[in-house]
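*Asks:* Below is the sequence, then the predicted model.
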Amino acid sequence: MAENNYAHLLPPSWKPQVTGWLAEDTPSFDYGGYVVGEAEREAHLLGKGGEAAVLAGVPFFTEVFTQLGCEVEWHMKEGDVFEPVKHVATVRGKARQILLGERVALNMLARASGIATKSKRILDLARSYGYEGIIAGTRKTTPGFRLVEKYAMLVGGIDPHRHDLSSMIMLKDNHIWSHGSITAAIQAARRVGGFSLLLEVEVQSEAEADEAIAAGADIVMLDNMPGPTLVSVARQLREKWAGKRQWKFESSGDVTEGNLRERAVPEVDILSTSAVHQGVRHVDFSLKIQKPK
């Protein structure tokens, strides 16, 4: 079986995003580059920090330096776990060009690796509890940086959930309140969504969940329900609808490492959380130009 290469998932638009990052960081003169000039140099990318981490963001890091005429040699694979301090990669090129890309590349790699590390930790924790369902991120991503954050979730081993409003039909409380009822909102969405899009509905109670199932939702999100209530609602509705309808239950809202055990139950198919990408501790990297021998 071929080795996973998540870079093959990236859309044609991703490289111009990197160009934009570089333009943002050097909008006019490169004063530091004037000082160092264009002597050929070698720089070591070091993975630092106090704990093991997952490497993520490799294609983006490489593209930063490719656009600057440099070469990157990786000494480990994306998705590998490393213990600090680790010589992760070597960058070769003109000193001025290496320093032009340094901060852009490190900022991206630090955040991507932090998300992948947190994703893997929560997934491993859920599996240790015997949970076999899906762990997913959310769409609460950073504007302009979603592609990297969703990519990092995949590297960390979890489901990135929907990427945008067009990826899946999700009817949340505001959609339902604006349209009048869960059933009416589902019917309206089905008319325009066609057969190829899954339809998910956010509910606040057992009664709302029951209505969503009856109206034909593919996924019912039990939003912000405490653990005991979540399990009770899921079990009762599975018993009621056994053999009549097929759907998935998703639990979302304040899903953390601390309360994961009470939510990681067989009755819930999907646990989605923004804890894998919001407020995540970044992984510390540095890029050190080596002195000429």
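*Replies:* Great, that's in hand.

*Asks:* use CA for all of it now, contacts and neighbours both
*Replies:* OK.

*Asks:* Which positions in stretch 265-282 come out as buried?
*Replies:* By neighbour count on 16 or more other C-alpha atoms under 10 Å, the buried set for stretch 265-282 is 265, 267-277, 280, 282.

*Asks:* just checking, residue 224 touches residue 250?
*Replies:* No - in this structure, residue 224 is not within contact of residue 250 by C-alpha atoms under 8 Å, at 10.7 Å.

*Asks:* out of these two, which sits in the busier spot?
*Replies:* Taking neighbours as other C-alpha atoms under 10 Å, residue 224 and residue 250 compare with residue 250 leading, 25 against 17.

*Asks:* what element comes up after the one helix or strand the more buried one maps to heading to the C-terminus?
*Replies:* Per DSSP states H and E: residue 250 is located in strand 248-252. Per DSSP H and E, strand 248-252 leads on to helix 260-263 as the next helix or strand towards the C-terminus.

*Asks:* chain center to the helix or strand following that next one, what's the gap?
*Replies:* Where DSSP H and E defines the elements, the next helix or strand beyond helix 260-263 is strand 270-272. On the basis of C-alpha atoms, centre = their mean, to the nearest Å, strand 270-272 sits 13 Å off its chain's mean C-alpha point.

*Asks:* what packs against strand 270-272?
*Replies:* Counting contacts by 3 or more C-alpha pairs under 8 Å, 6 or more residues apart in numbering; DSSP states H and E, strand 270-272 packs against strand 134-136, strand 248-252.

*Asks:* With distance to residue 44 as new columns, can these be given to me in JSON lines?
*Replies:* Putting those into JSON lines (distance: least, C-alpha to C-alpha, whole Å) gives the following:
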{"stretch": "strand 134-136", "distance to residue 44": "34"}
{"stretch": "strand 248-252", "distance to residue 44": "41"}
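
*Asks:* Surely residue 112 and residue 56 touch.
*Replies:* Yes - with contact defined as C-alpha under 8 Å, residue 112 reaches residue 56; the gap is 5.4 Å.

*Asks:* what touches both of those two?
*Replies:* Taking C-alpha atoms under 8 Å, 6 or more residues apart in numbering as the contact rule, the neighbours common to residue 112 and residue 56 are residue 152.

*Asks:* Tell me where the protein has strands.
*Replies:* For the chain, the strands defined by DSSP state E cover 40-47, 53-54, 71-74, 81-82, 86-94, 134-136, 169-171, 199-203, 219-223, 248-252, 270-272, 285-289.

*Asks:* Just tell me which of those strands ends up closest to residue 152.
*Replies:* strand 53-54 (9.5 Å; C-alpha to C-alpha).

*Asks:* another one to put next to it:
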Amino acid sequence: MTSLSGQSEAPSKLKLSWAHLLPPAWEKKVQDWLEEDCPSFDWGGYVVGEDVKQAKLWCKSRGVLAGVPFFDEVFKRLDCQVKWNFEEGQLLAEGGSPKVHVATVKGPARKILLGERVALNTLARCSGVATASQDFLSTARAAGYKGIVAGTRKTTPGFRIVEKYGMLVGGVDAHRYDLSSMVMLKDNHIWSTGSIPAAVSAARSACGFSMRIDVEVQSLEEAQQAIEAGADVVMLDNMVGQELVNNAKSLKEQFAQKHRFLIESSGGIDVRNIGSGQHVDDSIDIISTSSIHQSTKHVDFSLKLLPAPAEASSTGV
């Protein structure tokens, strides 16, 4: 099994679940989604009524199954039950399988259809992010990269928890979850403050020892300033190829015995250029990318009600 940071896990007796990471109030978001999708009358639900039915969840494209807690919560709130045939994190429809029976939903027909679109949209998006994350990580490892792969904060407003969750299921690090998770000083912070040392000093005076400070830099000289000022992470932004590798190695050689810091590579990184080795070197500790969750292809799921069984004739024939 792969750990949340993309590293191999040691054997454990504990049954770990990504769902255990979710905060106490995440279920409230599901209620908001349902209310958004049906703000007044449910015309279609009126047609089908409340007879108890079953529906099969089908996966019709290759993908990593992710978003199970969200799917479950949708139908839990609608008095339906879900039985899964696969575990979260498993790869579905690999090898060109036309479709895979992933789960069965049982409950009143009206309520199954009431939750159908919300549940499918969430599962499709989360699984798409997980699939892109796993593919990126696998490509990076095949190219020889041994460090951390992380997804950025360029997520969809109101849907961040689903997209960050998908990254974790896909095996990559979620980087910072929000503005409170880590101090990141980008170009605008530095320009507003006047200098990298001034920005780092001001940040440290507020966040104290318990928060890491990540500084975005555009050159080797700026990276040197950030490290000397006390940055915990130095992000070499939009550097590629030999320039990136040379700068990363130079910084490690210059400061390894003086300061503790991590080097991050970011900016325009996707599965194509990571596969070509443009950002691969042992001196680079972190590769952060938004390609695993922006413009990511959804996994194709559908939910189909099973037809009612044919009634026996009154004559018994």
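*Replies:* Structure received. Values in this document were obtained by computation on a predicted structure and should not be read as measured data.

*Asks:* which of the strands of the first structure is buried the deepest?
*Replies:* Highest mean neighbour count among the strands of the first structure (mean count of other C-alpha atoms under 10 Å): strand 53-54, with a mean of 26.

*Asks:* and that one, how far out from the chain's middle?
*Replies:* On the basis of C-alpha atoms, centre = their mean, strand 53-54 of the first structure sits 14 Å off its chain's mean C-alpha point.

*Asks:* Find me the equivalent region of it in the second structure.
*Replies:* With TM-score structural alignment applied, strand 53-54 of the first structure matches the range 63-64 in the second structure.

*Asks:* Next, the mean deviation of the matching stretch compared to the first structure.
*Replies:* With mean C-alpha distance after the TM-score superposition for the first structure, stretch 63-64 of the second structure departs from the first structure by a mean of 0.7 Å once superposed.

*Asks:* Check stretch 123-138 of the second structure too.
*Replies:* Stretch 123-138 of the second structure differs from its equivalent in the first structure by a mean of 0.4 Å after superposition (mean C-alpha distance after the TM-score superposition for the first structure).

*Asks:* which bit of the first structure covers that stretch?
*Replies:* Using TM-score structural alignment, stretch 123-138 of the second structure lines up with residues 109-124 of the first structure.

*Asks:* Check stretch 19-38 of the second structure too.
*Replies:* Aligning stretch 19-38 of the second structure against the first structure (TM-score structural alignment) gives residues 7-26.

*Asks:* How far does that stretch sit from its chain's centre?
*Replies:* From the chain centre to the centre of stretch 7-26 of the first structure is a distance of 17 Å (C-alpha atoms, centre = their mean).

*Asks:* in it, what's buried?
*Replies:* 18, 22.

*Asks:* Other residues contacting it?
*Replies:* If you take C-alpha under 8 Å, 6+ apart as the criterion, stretch 7-26 of the first structure is touched by 59, 60, 63, 64, 67, 100, 101, 104, 147.

*Asks:* Of those residues, which pair is most distant in space?
*Replies:* Farthest apart among these - using C-alpha to C-alpha - are 100 and 147, which lie 22.5 Å from each other.

*Asks:* Compare neighbour counts for those two and give me the winner.
*Replies:* More neighbours surround residue 100 than the other of residue 100 of the first structure and residue 147, with 19 against 16 (other C-alpha under 10 Å).

*Asks:* show me the contacts for residue 183 of the second structure.
*Replies:* Taking C-alpha under 8 Å, 6+ apart, one finds 203, 207, 211, 212, 213, 214 in contact with residue 183 of the second structure.

*Asks:* Which residue of the first structure sits opposite the fourth one in the alignment?
*Replies:* With TM-score structural alignment as the criterion, the equivalent of residue 212 of the second structure in the first structure is residue 198.

*Asks:* How many residues are close by the closest residue to its match other than its chain neighbours?
*Replies:* Nearest residue to residue 198 of the first structure, sequence neighbours excluded (C-alpha to C-alpha, 6 or more residues apart in numbering): residue 168, at 5.6 Å. With neighbours defined by other C-alpha under 10 Å, the count for residue 168 of the first structure comes to 16.

*Asks:* ok, so what distance separates the counterpart of residue 168 of the first structure in the second structure from residue 285 of the second structure?
*Replies:* By TM-score structural alignment, residue 168 of the first structure lines up with residue 182 in the second structure. Counting by C-alpha to C-alpha, to the nearest Å, the separation of residue 182 of the second structure from residue 285 of the second structure is 17 Å.

*Asks:* ditto for residue 49 of the second structure
*Replies:* Distance from residue 49 of the second structure to residue 285 of the second structure, counting by C-alpha to C-alpha: 57 Å.

*Asks:* Residue 40 of the second structure now?
*Replies:* Using C-alpha to C-alpha, residue 40 of the second structure is found at 51 Å from residue 285 of the second structure.

*Asks:* now swap in residue 135 of the second structure and tell me
*Replies:* To residue 285 of the second structure, residue 135 of the second structure is 19 Å away according to C-alpha to C-alpha.

*Asks:* you'd agree residue 122 of the second structure is up against residue 72?
*Replies:* No - with contact defined as C-alpha under 8 Å, residue 122 of the second structure does not reach residue 72; the gap is 10.8 Å.

*Asks:* more neighbours, those two?
*Replies:* Legend: neighbour count by other C-alpha under 10 Å for residue 122 of the second structure and residue 72, higher for residue 122 (23 against 17).

*Asks:* hmm, back to that, distance between the ends of the match of stretch 19-38 of the second structure?
*Replies:* Start-to-end span of stretch 7-26 of the first structure (C-alpha to C-alpha) is 26 Å.

*Asks:* Could I get the full set of helices for the second structure?
*Replies:* Here the second structure has its helices, by DSSP state H, at 27-37, 43-48, 68-76, 109-142, 160-169, 187-193, 196-207, 220-229, 241-255, 271-275.

*Asks:* Quick one: closest of these to residue 56 of the second structure.
*Replies:* Closest approach to residue 56 of the second structure among the helices of the second structure (C-alpha to C-alpha): helix 109-142, 10.8 Å.

*Asks:* So which elements touch the closest one?
*Replies:* Contacts defined by 3+ C-alpha pairs under 8 Å, 6+ apart place helix 109-142 of the second structure against helix 27-37, helix 43-48, strand 52-59, strand 63-64, helix 68-76, helix 160-169, helix 271-275, strand 301-305.

*Asks:* Tell me how far it lies from the chain's centre.
*Replies:* Offset of helix 109-142 of the second structure from its chain centre (C-alpha atoms, centre = their mean): 10 Å.

*Asks:* Buried residues of it, list them for me.
*Replies:* Of the residues in helix 109-142 of the second structure, 109-116, 118-141 count as buried by neighbour count, 16+ other C-alpha under 10 Å.
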